[in-house]
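**Q** no sequence for this one, just the structure:
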């Protein structure tokens, strides 16, 4: 009984947090660079890059929260261009967020003469966000009755007045990135900053003012080439949006399989989350992957360690990602900061 009550409470509250607090997140964030920083558009060796991503979360507690992402980017002579589509469906009310942006970046080599490959890149994204909710699937206090035989009656009017059940708002994002891409160096650091929802447009299903908070992203790390076959990359992602704060710390280890001509990698990850005065350890993430030929495959699973773990039995969410990079480009470009 208590489990059902808490599950119902989560089903009611979480979609609202999704609207007023923080954007959806990806545990394999570095597999989707256009999601992290517009300046990372075109940061790869190849002709073009296609990426697909799927995340399913909290299916053991409430209706699953699912996130899907698709992106494409390519390199031109002077600029890198691309685009990303993200769709997030949350909870019982099918609260849905569809985000589509075009992305462009310019990559400047600081020291072309010395060939040390220090780079600064700037990027921007322009697009739209569409948000919608299915009111018929939401539960309201007015629909509860005092009868034991039928404590909840969905036929009772919910007494809620919504001016609309969907809306479209503009999206404008900026990003900056510094990285060293030198295969001959044992240490290749990178650091990036991005700001999303720069215009902070009004988002509401009512006729009131509710500004979408700007999301500030800082991501940094260093790829360390221990040997020709072994790489270690400690990295940190910090996201702040309104009253919400998220920190992700991970260490990715990669090993080159000579006989298979492939890289295998694993990235144990810790994530914490804070909303207003409420802070918690959110999840431990186990992530593994394979880079073979033009494809990179990733799989991760979130182990919930927050106060919800007693309800979810530690089950969080799983993610799948796949990236294809077409080879080979005719003019030189730096290596991707990730791997």
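**A** On my side now, so go ahead. Keep in mind the model is a prediction, meaning the values are calculated, not measured. Residues are numbered from 1 along each chain as shown.

**Q** all contacts plus neighbour counts: C-alpha atoms, from now on.
**A** OK.

**Q** can you give me the strands in the stretch 201-339 of the chain?
**A** Secondary structure of the stretch 201-339 of the chain (DSSP state E, counting those that start in this stretch): strands at 215-225, 230-241, 244-257, 262-266, 269-275, 278-292, 295-304, 315-326.

**Q** Mean neighbour count and distance to residue 120 added to those, as JSON lines?
**A** Putting the strands of the stretch 201-339 of the chain into JSON lines (neighbours: other C-alpha atoms under 10 Å; distance: least, C-alpha to C-alpha, whole Å) gives the following:
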{"stretch": "strand 215-225", "mean neighbour count": "20", "distance to residue 120": "14"}
{"stretch": "strand 230-241", "mean neighbour count": "19", "distance to residue 120": "19"}
{"stretch": "strand 244-257", "mean neighbour count": "19", "distance to residue 120": "23"}
{"stretch": "strand 262-266", "mean neighbour count": "18", "distance to residue 120": "27"}
{"stretch": "strand 269-275", "mean neighbour count": "19", "distance to residue 120": "27"}
{"stretch": "strand 278-292", "mean neighbour count": "19", "distance to residue 120": "26"}
{"stretch": "strand 295-304", "mean neighbour count": "20", "distance to residue 120": "25"}
{"stretch": "strand 315-326", "mean neighbour count": "20", "distance to residue 120": "22"}
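
**Q** who wins for proximity to residue 92 among those strands?
**A** strand 315-326 (16.9 Å; C-alpha to C-alpha).

**Q** CSV please, covering the strands of the stretch 201-339 of the chain and showing distance to residue 108.
**A** CSV is the format used below for these (distance: least, C-alpha to C-alpha, whole Å):
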stretch, distance to residue 108
strand 215-225, 19
strand 230-241, 23
strand 244-257, 27
strand 262-266, 29
strand 269-275, 31
strand 278-292, 27
strand 295-304, 26
strand 315-326, 22
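
**Q** Below is structure B, check it against A:
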């Protein structure tokens, strides 16, 4: 009975929370365009990324999130462009959220070691819900919404335009980025009332701790750490962890939570999950799987979350690396994008975790 009550309470709160809060991916570097518009065009050519997240699978019709993105770097203009399409489905009432975005980034070399990438994003959003699946307390049995509660739900779909801006800076060892989303503060209410998205701030970064290249094969071993902090309205979240790469295998482990801050005035300890990642690189293709081990008060009742990612890089131009003219973005197995011996970058391409 206790488990059933927890599940019912979680399901009841799920739709309300999903209206005001953004979508979430544990493998944030495997979904780079959603993390930051500045990462559009971050490879030496074209990249296709596909992501799927199944959150709380023990709860029927909980969160299922899909995304697909494409980006490309144009050396002639020193710029990158990106597109992504994301859809999230939640709850038994069929709440569906769709988000489509276009991104533009520009690469600035401010020194021999540091590069800065500002970027902008323009997006279209849509939310829809199936009112026929909602039963209200004041609704007579067998009726189809002839109640005061039903009358308030006048919109089955919401359409809005949004904007975001970002800045990303990195050297051969360190990287840091800032993304500010929902600059237009779009209205997401189904009730002809004003309920607007809060600004979302995302700060992310990390450090390449150690790397080693095999002499015979040129393949890389690397160890790095990274973090992502998100703030939106009264909600705060921190992901922090480490990655280990031994080509072609990648392993990652990190913690999600922020115990020193409580969300929405709650007295509960603000911690969510432990995440484990395993990924395999096969030529230009990288496949990753991660699992969220829930450590919040929900415990094992929700069965955590499963997440899959697929990245395919093609039309890569390794000549852009020569002489450090466009050093590789860190946060990958390439822990030393600017060679300290000879001044040339020897790898032809880089990958994200």
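**A** In hand now; what should we look at? If you're wondering where the values come from, they're calculated on a predicted model, not measured in any experiment.

**Q** residue contacts, the residue nearest to residue 32 of the first structure when sequence neighbours are not counted?
**A** The spatial neighbour of residue 32 of the first structure that comes closest, neighbours along the chain excluded (C-alpha to C-alpha, 6 or more residues apart in numbering), is residue 51 at 7.1 Å. The contact partners of residue 51 of the first structure, by C-alpha atoms under 8 Å, 6 or more residues apart in numbering, come to 32, 69, 70, 71, 72, 321, 322, 323, 324.

**Q** tell me which element the alignment partner in the second structure of residue 51 of the first structure falls in.
**A** Using TM-score structural alignment as the criterion, residue 51 of the first structure maps onto residue 49 of the second structure. Using DSSP states H and E, residue 49 of the second structure sits within strand 46-55.

**Q** where exactly do the helices run in the second structure?
**A** With DSSP state H as the criterion, the second structure has helices at 2-20, 32-35, 148-152.

**Q** Tell me the helices and strands packed up against the first one.
**A** Spelled out, that is helix 2-20 of the second structure. Identification of packing neighbours for helix 2-20 of the second structure by 3 or more C-alpha pairs under 8 Å, 6 or more residues apart in numbering; DSSP states H and E yields strand 79-90.

**Q** so the strand it packs on versus helix 2-20, what angle?
**A** 140 degrees (axes from the mean of the first three to the mean of the last three C-alpha atoms, to 10 degrees).

**Q** quick one: contacts of strand 79-90 of the second structure?
**A** By C-alpha under 8 Å, 6+ apart, strand 79-90 of the second structure touches 14-15, 18, 23, 33-34, 37, 40-42, 61-74, 95-107.

**Q** Any idea which of the strands of the stretch 201-339 of the first structure gets closest to residue 116 of the first structure?
**A** For the strands of the stretch 201-339 of the first structure, proximity to residue 116 of the first structure was assessed by C-alpha to C-alpha; strand 215-225 is nearest, at 15.3 Å.

**Q** ok, for residue 45 of the first structure, nearest residue in space, not its chain neighbours?
**A** residue 335 is the one closest to residue 45 of the first structure (C-alpha to C-alpha, 6+ apart), at 5.7 Å.

**Q** Would you agree the one you found is in contact with residue 188?
**A** No: using C-alpha atoms under 8 Å, residue 335 of the first structure makes no contact with residue 188, being 10.5 Å away.

**Q** quick one, which of the two is more surrounded?
**A** residue 188 (21 against 17; other C-alpha atoms under 10 Å).

**Q** Now do the alignment partner in the first structure of residue 133 of the second structure against residue 154 of the first structure, distance only.
**A** Structural correspondence for residue 133 of the second structure with respect to the first structure (TM-score structural alignment): residue 137. Distance, residue 137 of the first structure to residue 154 of the first structure, using C-alpha to C-alpha, to the nearest Å: 9 Å.

**Q** and what of residue 82 of the first structure?
**A** Distance from residue 82 of the first structure to residue 154 of the first structure, by C-alpha to C-alpha: 45 Å.

**Q** which non-adjacent residue is nearest whichever residue in the second structure pairs up with residue 126 of the first structure?
**A** Here residue 126 of the first structure is matched to residue 122 in the second structure, going by TM-score structural alignment. Leaving aside its chain neighbours, residue 122 of the second structure sits nearest to residue 163 (4.7 Å; criterion: C-alpha to C-alpha, 6+ apart).

**Q** If you tally nearby residues, what's the number for the one you found?
**A** 19.

**Q** Tell me which residue of the first structure matches up with it.
**A** Under the alignment (TM-score structural alignment), residue 163 of the second structure pairs with residue 172 of the first structure.

**Q** follow-up on the earlier one: the second structure: which residue goes with the residue nearest to residue 45 of the first structure?
**A** Match for residue 335 of the first structure (TM-score structural alignment): residue 328.

**Q** Cool, thanks, signing off.
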